[in-house]
Structures are given as C-alpha cells and as structure tokens.
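Q: Have a look at this fold, sequence not included:
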C-alpha cells in the first residue's frame, strides 16, 4: 500500500512545474519552437544540416523506394538534425557554466561533435545504399 506523503514544508514548489494537461503541452510546444528557432538563427551547423534536409527529405518522398526504405531515408536525415540539437544544447550548457578552457568541457563538446559525425556517417551510408542505386538507375534510363 502506497501512502501519498505531502512535500516537506521547507521545500518550495517549483513554479515552472505547476502546469498540467493542455497548458503543459502548450508551453512545451512553445519552448520547443523557441529552441528550434534559436537553432535556425544562431547555429550555423544546424542551418547547414537543415539545408541538406530540405534537399534530401523531398527526394526521399519522391524516390521510387519501398515504404521501409523511405522511412529509413527520412529517419537518417532527421536523426542528424536531432543529434545536432542535442550537441548544441551540450555546448550551450558547457558555455553557460564557464567560458574558460577545461579538459572536461572540451571532452563533452568533442563527444557531442562525434555524435553528430556518427549520425552524418549513418545518413551517408543509408542514402548511398538505399537511394544510390535508385538514383543511378534513374540517371541511366534518362540518358539511354
């Protein structure tokens, strides 16, 4: 049997955690859009990857591939954007703590950068193996 204990008197409730239901979802959406907007306007790497996504996502929709292949193509592109957002948040948190150079700060930023590199490699491998042969065949039939 679980007993619902009230919070200790000396602990003040967090004013940012009081929303529930639709209001919580609405505020979460606003925060998410704010983060996306900040990434677009302040992070050049995110803008570059977003430009790549603007080319690859429509291509994935229109390429004659199976539904599973389409999901893999789209998912690999979205994964790059997701990992870049996480990397940017790591960098922002490290910079918030201190702008001085520190080995652990460098390591955290390098790990985030490595994660982006792995996601980009996965995206390249996915597109090369799934879309590459299809695009080559489309070019071959268009030329001959």
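A: Cool, the structure landed. Small disclaimer: the values here were computed from a predicted structure and weren't measured. Residues are numbered from 1 along each chain as shown.

Q: alpha carbons only for contacts and neighbour counts from here, please
A: Will do.

Q: Report all helices and strands that the longest helix belonging to the chain contacts.
A: Longest helix in the chain by number of residues (criterion: DSSP state H): helix 67-97. The elements that helix 67-97 packs onto, with contact taken as 3 or more Cα pairs under 8 Å, 6 or more residues apart in numbering; DSSP states H and E, are helix 44-62, helix 103-126.

Q: most neighbours per residue, which of the ones you listed?
A: helix 103-126 (a mean of 16; mean count of other Cα atoms under 10 Å).

Q: elements contacting that helix?
A: Helix 103-126 packs on helix 67-97, going by 3+ Cα pairs under 8 Å, 6+ apart.

Q: Of all the residues in the helix it packs on, which ones are buried?
A: Across helix 67-97, burial judged by 16 or more other Cα atoms under 10 Å covers 69-70, 72-74, 76-81, 83-91, 94.

Q: Next one for the comparison:
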C-alpha cells in the first residue's frame, strides 16, 4: 500500500511543481530585475538599453542626455550672445553717437560749413598772435608769388608753401584748444602735444623758406647784378 501511494503521489507532486514553476515563470515580466546572484550590473546594462520601466537606469541616461543638451544649449547661447554682443565705445568699429549738428545735406551743409570756417578764421585772427604774424607774411608773399616771372609749376609751389604754413598753424591752434578744453593743468603729455604742433609749424616754415630761396633766389640775384 505504501509503495502504491508513493507512486500515485509522485506524478501528482510532479504535476503541481510543473504548474507552480510555470506560474512563477509567467509572473516574471520581461523588464523585471532578473539579476543573477554574483552578476552585478547585468540588469542595469539591460535597463539602459531597453529601459523604459527601470527608473534608475533611465534616470541616469536621461540625466546625462539632459546635461549634454543643456551644456550644448548654454554653449550655443553663449556663442550667439558673443556674436550679437554690442561693441564697446572704444572699439573702432563701433558706430558713432548721433550728432544733431551733422543732419544737414546738400547746399545747406555747404552753407553751414562756410560759416563755421569763417568763424574759425575770426577766432584764429583774434586769439592767435602766431597766426596773425604768419597771415601778415602771407599777405606779402602771395602777391609777390603772383607777379614773379616763373613757370606755372614754380608759381604753384611758391603759393602752396605759404598756404601750407597757414594750414599747419590752424591745426596747431585747434590741438592746443582741445588740450586746454580737457585740462589747464601742467602735464607732460599736454606739453608734448603742444610741442609737436609747434614742431610741425616750424617744418612748414622751413619748407616755405626753402621753396622761395630755390625758386626766387636766382631771380633776385640776377636783378641785383643787373642793377649794379
């Protein structure tokens, strides 16, 4: 009897084990953690590839993607801002500020420019003694340059050398006025700028004297010899 009972219970127990094992296998979902003991990181690697349902792996992957995307976005925005960043006032390519006094066009601009130039001549004659002296010299030399018997090129050189002295003196006076506008205190750079302007005037005077001596000198010597 015991042998028959054991033989009868054997198949039934085997069938129950098979049913239970099939139930356990069916209850395991494809994406559940089926990590084997001693195999670390297998489920994480599976979840990173497939892992829509695994929070840890997907969070790491999505976090890395978000970090890279945010880094790329920040880098693109910084480069875009660097390209569109407004130029500083010291940059030579920066646009000049709007000047309401330069809004005239055509004949109106020419008329205002002529009035400003005449005002500059009046100020130079009234305030600059050096310009008055050079203007007196020009009043003597320009008529002489017009009547002296020389070729047209030499005549232009004579008159141009005299006008060059007046031009350089006007520029020197404008530099001195700008320096005095900034500050009236004694400063090495201010003194250097004014000295450079005076040196420019001296060079222009030397060129004028050299031109007149070279062109008019032989004529004067011939006139003196013929008179004696």
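A: In hand now; what should we look at? Predicted, not measured: the structure shown is a model, and the values here were computed from it.

Q: How about residues contacting stretch 173-186 of structure 2?
A: 124, 128, 190, 193, 194, 197 (Cα atoms under 8 Å, 6 or more residues apart in numbering).

Q: which residues of structure 1 does that stretch align to?
A: Under TM-score structural alignment, the match for stretch 173-186 of structure 2 in structure 1 covers residues 88-101.

Q: just to revisit the earlier point, export the contacts of stretch 173-186 of structure 2 as CSV, with columns for distance to residue 70 of structure 2.
A: Shown next, in CSV, are the contacts of stretch 173-186 of structure 2 (distance: Cα to Cα, whole Å):
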residue, distance to residue 70 of structure 2
124, 65
128, 67
190, 54
193, 55
194, 58
197, 59
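
Q: which two in the residues you listed are spaced the farthest apart?
A: 124 and 190 (20.3 Å; Cα to Cα).

Q: Now do residue 36 of structure 1 against residue 86 of structure 1, distance only.
A: 11 Å (Cα to Cα, to the nearest Å).

Q: Could you do residue 116 of structure 1 as well?
A: 9 Å.

Q: Check residue 137 of structure 1 too.
A: 37 Å.

Q: what does residue 94 of structure 1 give?
A: Residue 94 of structure 1 is 12 Å from residue 86 of structure 1, by Cα to Cα.

Q: quick one: what's aligned to residue 66 of structure 1 in structure 2?
A: Checking TM-score structural alignment: residue 66 of structure 1 goes with residue 151.

Q: do the same with residue 35 of structure 1
A: Using TM-score structural alignment, residue 35 of structure 1 pairs with residue 120 in structure 2.
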